[in-house]
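In: predicted model and sequence follow; I will ask about them next.
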Amino acid sequence: MTEVRPTDAGVRPASSSRRRGRIGERNRRRILTAAERVFARRGYQGATLDEIAKESMLPKANLLYYFKSKQALYHAVVSDILEAWLAALGEISVDDDPADALTGYVERKMALSRERPEGSRVFAMELITGAPVIGEYLRGALRDWVERQGAVFRVWQRRGMMADLSPEHVFFAIWAMTQTYADFSPQVTAVLGVDRLEEADYRLAVGTVTAIILRGLGLPPRRSGRVAAAPSG
């Protein structure tokens, strides 16, 4: 009798499945990165799957294997950007030190503006046009996230650990201040009289934005501003 091996029966070894999974994830990330750059340059209407395929150096068929349409790919790009921003703070706890939590958040948000400026611009264009693609995500997942973090803020406020200011508007201020270094970088470099922002410029920006947020909330500074590594995602 012929021995029936797993592969003979149509079952691939686990190592082969894991390898395909890793390749698939690398391709998916490669496509998202390329799409982020193209959408930043062209906007949603101007971008084409052909240009994104060329940017990613993958066949167009590969794009459509992972993302069924340009809209699906665009939604994935914008959602990926937003999830990276939210991950920069994580899920804070009432047992955390508010100054440490907010200092780290500003640092990591600024790092994302430095490392993924195209992503920030894509997100800004989506919002400027009325959030036609991710409006439901904003009203759902983002709103839920802000409510969870806001509940922690309110505990800190009841304990007298920070000024009684609207958590929602604190987040709006942090997002606006940190993302301006990506969305309006030509204005920033023009005013500073430089061709591009260097690490020292970002370090000064982080320290300034952190001081504004902490002092506004009546919190003492915890660490000097520095450029932190952005979370992977």
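Out: In hand now; what should we look at?
In: for the rest of this, base every contact and every neighbour count on C-alpha atoms.
Out: OK.
In: for this protein, which helix is longest?
Out: When the chain is parsed with DSSP state H, its longest helix is helix 14-46.
In: for it, packing partners?
Out: In terms of contacts (3 or more C-alpha pairs under 8 Å, 6 or more residues apart in numbering; DSSP states H and E), helix 14-46 is packed against helix 49-56, helix 70-89, helix 117-128.
In: structure B:
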Amino acid sequence: MTKIKITNDALISSQQKTRLLNKDRILTAAGEEFKKYGFNGSSIARIAEKAMLPRSNIHYYYTNKLALYGAVLTNIIQLWNQAFADIKSTDDPAEAIANYIDAKLDYSRTNPTASIIFASEILHGAPYLSRYLQTDFKQWIAEKAKVINEWQAQGKIDNISAYHLLFTIWGATQHYANFSVEIEAALERPLNKQDFDEAKTTIKHIILKGCGMSLTP
């Protein structure tokens, strides 16, 4: 009978997989907890219960509630930023901006918790994000504004404020997560995928035409 030899690498890989799965469960549970109770009202015990893990496991990965909250916020920022991370002045601006709008609306549909947590943090004066807003965020948005300004210099996009263009996209797309209750009251039913598809078409039409562009079908 042939014996299966388990190498150290295989064991490490299995351990890494378990750690990633555990962290994902913890961050998902923490997101729901922070969304419902905010930072001050949230409980590590309830997060452990939601994640179906011992409380000691939570502290193994995150030393305290603040570290866990920081990890949740970091995940949100990384998720949002990646959709517009690699834009270049040589890109087609209509396609790049359209793809960004699509991605932002997809996040609002599939992960509204992220947008709600982020909005709550900002509405409370960004006590835990102030350092990020003064450093990495300023660099990120300055880089994107530079590309948009280069598109303008090339005559690819109307001469408008790059910063306010981004603010408008954020407001229009994140509204569907942050104010879903209001939208559903207006529609007299829950939001569905078709609503988000219609929102994509509408917002892209307004933004692109407002910038002097159109998206080729």
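Out: Yes, it's here. For clarity, every value in this text was computed on a predicted model and none was experimentally measured.
In: follow-up on the earlier one: so where in structure 2 does the longest helix of structure 1 end up aligned?
Out: Using TM-score structural alignment, helix 14-46 of structure 1 corresponds to residues 9-41 of structure 2.
In: and residue 108 of structure 1, what's its match in structure 2?
Out: Checking TM-score structural alignment: residue 108 of structure 1 goes with residue 103.
In: number of nearby residues for its match?
Out: The number of residues packed near residue 103 of structure 2 is 19, by other C-alpha atoms under 10 Å.
In: same thing with the one 10 residues further on?
Out: By the criterion of other C-alpha under 10 Å, residue 113 of structure 2 has 22 neighbours.
In: check contacts around the corresponding residue of structure 1 for it.
Out: Aligned counterpart of residue 113 of structure 2 in structure 1: residue 118 (TM-score structural alignment). Residues in contact with residue 118 of structure 1 (C-alpha atoms under 8 Å, 6 or more residues apart in numbering) are 36-37, 40, 182.
In: residue 86 of structure 1 too?
Out: Neighbouring residues of residue 86 of structure 1 by C-alpha under 8 Å, 6+ apart: residue 145.
In: mind doing that once more with 7 Å?
Out: Residues near residue 86 of structure 1 by C-alpha atoms under 7 Å, 6 or more residues apart in numbering: none.
In: and for residue 223 of structure 1?
Out: Contacts of residue 223 of structure 1 by C-alpha under 7 Å, 6+ apart: none found.
In: please tell me how far it sits from residue 97 of structure 1.
Out: Look at residue 223 of structure 1 and residue 97 of structure 1: by C-alpha to C-alpha, to the nearest Å, they are 13 Å apart.
In: circling back: how about the longest helix of structure 1: buried residues?
Out: 27-28, 30-40, 43-44 (16 or more other C-alpha atoms under 10 Å).
In: related to what we said a few turns ago, which of the helices and strands packed on helix 14-46 of structure 1 is buried the deepest?
Out: Between those, helix 117-128 has the highest mean count of neighbours, a mean of 20, where neighbours are mean count of other C-alpha atoms under 10 Å.
In: what range in structure 2 matches the helix or strand just after that one?
Out: Moving toward the C-terminus from helix 117-128 of structure 1, the next helix or strand (DSSP states H and E) is helix 135-137. Using TM-score structural alignment, helix 135-137 of structure 1 lines up with residues 130-132 of structure 2.
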